[in-house]
Each structure stands twice: as C-alpha cells, then as structure tokens.
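*Asks:* Can you look at this prediction? I've put the sequence above it.
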Amino acid sequence: MSDDDAPYLLALYEPDIAQNAGAIMRTCACFGVEAAIIEPAGFRIADSRFRRAGMDYLSGIRIASHDSWAKFETWRIESQRRLVLLTTSGETNLWDFAFARGDVILVGRESAGVPKSVSEAADTRVRIPICPPLRSLNVGVAATIAIAEALRQIGQLPQAEAGVSKSAPAL
C-alpha cells in the first residue's frame, strides 16, 4: 500500500520501549496504516529489540521520523490532518468518535503519556473505556484497538481469504 493509499497515520510521541514500538509498527504494516515516530525516542530505530518485535514486517512500512514535536506539528498542520489523541483522560469514548480518512492517531509515551501542550494541540482526545478501577491498557494494545475501530468505520479492515492470510505460515 502506498503512502497515498494509507487511510490513517499512527504517530508515537517519544516512545520509551523499543519492543512496544516495534510491535506497533508491525500492527501498522498488517493493517496498511502509515507510521511516525516523534523524537526523541528512548531507543534507536536500529535497536535489536525494536527490530525483533517488528520482525520482517518493518520492511513493509515506511516509518517517518520527526526530530521533535514542533517539526511534527508543523508537518501535520501543513498536511491538514486532524490529530486524534488516544488518552486515558479523553473526553470522548472511542466507540462514539467518528474517524475521518487521513486522521493522525497519536499515542503517548508508555511512562508519561504526552505533555499538556501536546494534549491541547489535539483536535480531539479519545479514550478506550475499561473496567474500573484499572487505569490503562498497554500503549500497543490501545493503538491496535483504535486503528481497528478507525478502519472498521471506513470499511477498510483487511480481509483474509478463507480466514487465513496467504502469507501466514502453516501450523
């Protein structure tokens, strides 16, 4: 899928954990979603833990890297893309939010989320409801749920033939 065909972009704000980021990139590749990392990250893209979690799926996705939040935000505004922040303090329930093609879905750092200035820059803040008193999902799990819901809304969830992907290994 070319970048122009990707319905959404998933952006990671200063990710801390290489394995989570690699797994998120793998999810993006599997669902045909663009990906971006907003630096500084707590690891290098060449980190073996990042590569191991992303497996050979990383070759199937272009990962844009932005040197800073300011540079990412300039790019986003110039691209006229809406910013949807996934946060535990979101005012809108994920299931009630209407995604639009081209949206940027932003997830925060595993250790600290995003700063107030980043949250305020978002066009909307959405949350995934979970059972109280639990606080949050793993960032990779939350990102996957949001991507799947966004793709479902526009009718672009991938369809496997006969329930099995052609590239899936036989068990």
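*Replies:* Great, that's in hand.

*Asks:* C-alpha only now, for contacts and for neighbours.
*Replies:* OK.

*Asks:* and Gly113, what does it touch?
*Replies:* Residues near Gly113 by C-alpha atoms under 8 Å, 6 or more residues apart in numbering: 87, 107.

*Asks:* That one and Ser136: what is the separation?
*Replies:* 11 Å (C-alpha to C-alpha, to the nearest Å).

*Asks:* same deal with Glu14?
*Replies:* From Glu14 over to Ser136 (counting by C-alpha to C-alpha), the distance is 18 Å.

*Asks:* These two: which has the busier surroundings?
*Replies:* Regarding Glu14 and Ser136, a neighbour count based on other C-alpha atoms under 10 Å identifies Glu14 as having more, with 24 against 15.

*Asks:* quick one: the more buried one from Gly113, how far?
*Replies:* Glu14 is 9 Å from Gly113, by C-alpha to C-alpha.

*Asks:* and what of Arg152?
*Replies:* 26 Å.

*Asks:* and if you look at Val84?
*Replies:* 14 Å.

*Asks:* Compute the distance between Arg52 and Thr27, please.
*Replies:* Arg52 is 14 Å from Thr27, where distance means C-alpha to C-alpha.

*Asks:* adding another structure so you can compare the two:
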Amino acid sequence: MNHIVLVHPAIPQNTGNIMRTCVATNTALHIIKPMSFELDDKKMKRAGLDYIKDLDLHVYESYEEFKAKNPGEYHFFTRYSKLCYTDQDYSDSSKEHYLFFGHEHDGIPKEILKENLDRCVRIPMSDKVRSLNLSNCAALTIYEVLRQQDYPSLSKVEVQKGEEFLYEL
C-alpha cells in the first residue's frame, strides 16, 4: 500500500486537497502532530469535499510514534536533496511506501532528514521559486509511485459517467 505522511501541516486547505487525492488514489494519509489547525476545520473540509468519509486517516503525536507503528520504505521530500524523486524505485506494490512531506513553511525537521539522507528526494524546479504547493507535490509524487506500479486498483477509464461517455451522441 502507498501512504502520504504530513509532518506538522499548517494550511488546512492543503491538507483537504491531499485528503481528496488520497481517496482518489487509494492512499492512506498519516498526519504527525503538531498541526496548525483542527481536523474539523471548515476550510480543510471544503477542500476535501465529501470524500473525507472514505479516507484512510491516521494521526500521531510524534515522529517516534509514527516510526514505531509503520515499518516500510520511507521517502522524504525536501528541496535540499540531491536525488530526484523519479530516480527512485517505487514499483514493488507489495511494499509499504511512505511519502513524507513537511510543514509548508519549514519542511520536514532537519534532524529527521539528516537521519535519512539516502531516502531524501527532491522535485526538480527552476531557481526562481523555493518550492511548489504542498498539495501539488503530494499529487504529482503519488502518481509517479502509482505509474511505476501500473496503477493498482485504479480505473483507467471513466467510471462515473461510463467509459463510452465521449463516444456517445
């Protein structure tokens, strides 16, 4: 299974968007406290729409608690890494892949990154910006993981209106 891990999230709308992405991709969401908002924040709920009820959500008091409960393949996303996220192998869908994203302003705490330098990766971008929006990063990286796994348990055709929707008059 695949997992997105938010370390100390600060912006409820980002978390709501990530919740929706997790439901769309059958990805579990893990949140490591502290958070700068409550899970019932109306901005977060608005971004997550009515999909939140289908979310596989886990909340932890600390990184240490998270590690104790979740063995697997950890991937830490940081602009400071020298490794590109697309150069990693996520193809084994029998493994638990955890994609870590940090606080919108400060990222993942440096002490966590330093303990995991070989598992730190970055998203390439120009030198004109410091970073991309957190929910965009989570979406594009989980889809790279899923692409490498050939999109397990996801439909490659339209399921709401039917796969023939465009071809019907």
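*Replies:* Received the coordinates, thanks. Being a predicted model, the structure only gives us computed values, none of them experimental.

*Asks:* what TM-score do we get after superposing?
*Replies:* Laid over one another, the chains give 0.86 as their TM-score (TM-score structural alignment, normalised by the length of the second structure), with 158 aligned residues with a C-alpha RMSD of 1.8 Å.

*Asks:* From the contact counts, what lies against the longest helix along the second structure?
*Replies:* If each helix of the second structure is counted by residues according to DSSP state H, the longest one is helix 134-148. The contact analysis (3 or more C-alpha pairs under 8 Å, 6 or more residues apart in numbering; DSSP states H and E) places helix 134-148 of the second structure against strand 2-7, helix 12-24, strand 97-101.

*Asks:* how far does the second one sit from the chain's center?
*Replies:* Spelled out, that is helix 12-24 of the second structure. From the chain centre to the centre of helix 12-24 of the second structure is a distance of 9 Å (C-alpha atoms, centre = their mean, to the nearest Å).

*Asks:* Next: stretch 137-155 of the first structure.
*Replies:* 8 Å.

*Asks:* Next: stretch 43-56 of the second structure.
*Replies:* 15 Å.

*Asks:* Need the counterpart of Gly155 of the first structure in the second structure.
*Replies:* Mapped onto the second structure by TM-score structural alignment, Gly155 of the first structure lines up with Asp150.

*Asks:* how many other residues sit next to that match?
*Replies:* Neighbour tally, Asp150 of the second structure, other C-alpha under 10 Å: 13.

*Asks:* ok so it is a helix residue?
*Replies:* No - under DSSP: H, G, I helix; E, B strand; the rest coil, Asp150 of the second structure sits outside any helix and is assigned coil.

*Asks:* quick one: it from Glu144 of the second structure, how far?
*Replies:* Distance, Asp150 of the second structure to Glu144 of the second structure, by C-alpha to C-alpha: 10 Å.

*Asks:* now do Pro71 of the second structure
*Replies:* Pro71 of the second structure sits at a distance of 21 Å from Glu144 of the second structure (criterion: C-alpha to C-alpha).

*Asks:* neighbour-wise, which of these two wins?
*Replies:* Higher neighbour count among Pro71 of the second structure and Glu144: Glu144, with 18 against 12, using other C-alpha under 10 Å.

*Asks:* What lines up with Leu39 of the second structure in the first structure?
*Replies:* Using TM-score structural alignment, the equivalent of Leu39 of the second structure in the first structure is Ile45.

*Asks:* in the second structure, which spans are strands?
*Replies:* Using DSSP state E, the strands assigned to the second structure run over residues 2-7, 28-32, 57-60, 73-77, 97-101, 120-121.

*Asks:* Reformat these as a markdown table; add mean neighbour count and distance to Leu113 of the second structure.
*Replies:* Converted to a markdown table, these look like this (neighbours: other C-alpha atoms under 10 Å; distance: least, C-alpha to C-alpha, whole Å):
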| stretch | mean neighbour count | distance to Leu113 of the second structure |
| --- | --- | --- |
| strand 2-7 | 24 | 12 |
| strand 28-32 | 21 | 15 |
| strand 57-60 | 15 | 18 |
| strand 73-77 | 21 | 7 |
| strand 97-101 | 22 | 10 |
| strand 120-121 | 22 | 7 |
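
*Asks:* Stretch 35-52 of the first structure: how far from the chain's middle?
*Replies:* On C-alpha atoms, centre = their mean, the centre of stretch 35-52 of the first structure falls 14 Å from that of its chain.

*Asks:* Check which residues of that stretch are buried.
*Replies:* For stretch 35-52 of the first structure, the neighbour count (16 or more other C-alpha atoms under 10 Å) marks 35-41, 43, 45, 49-51 as buried.

*Asks:* gap between the two ends of it?
*Replies:* End-to-end for stretch 35-52 of the first structure, by C-alpha to C-alpha: 17 Å.

*Asks:* Right, I'll call it a day here.
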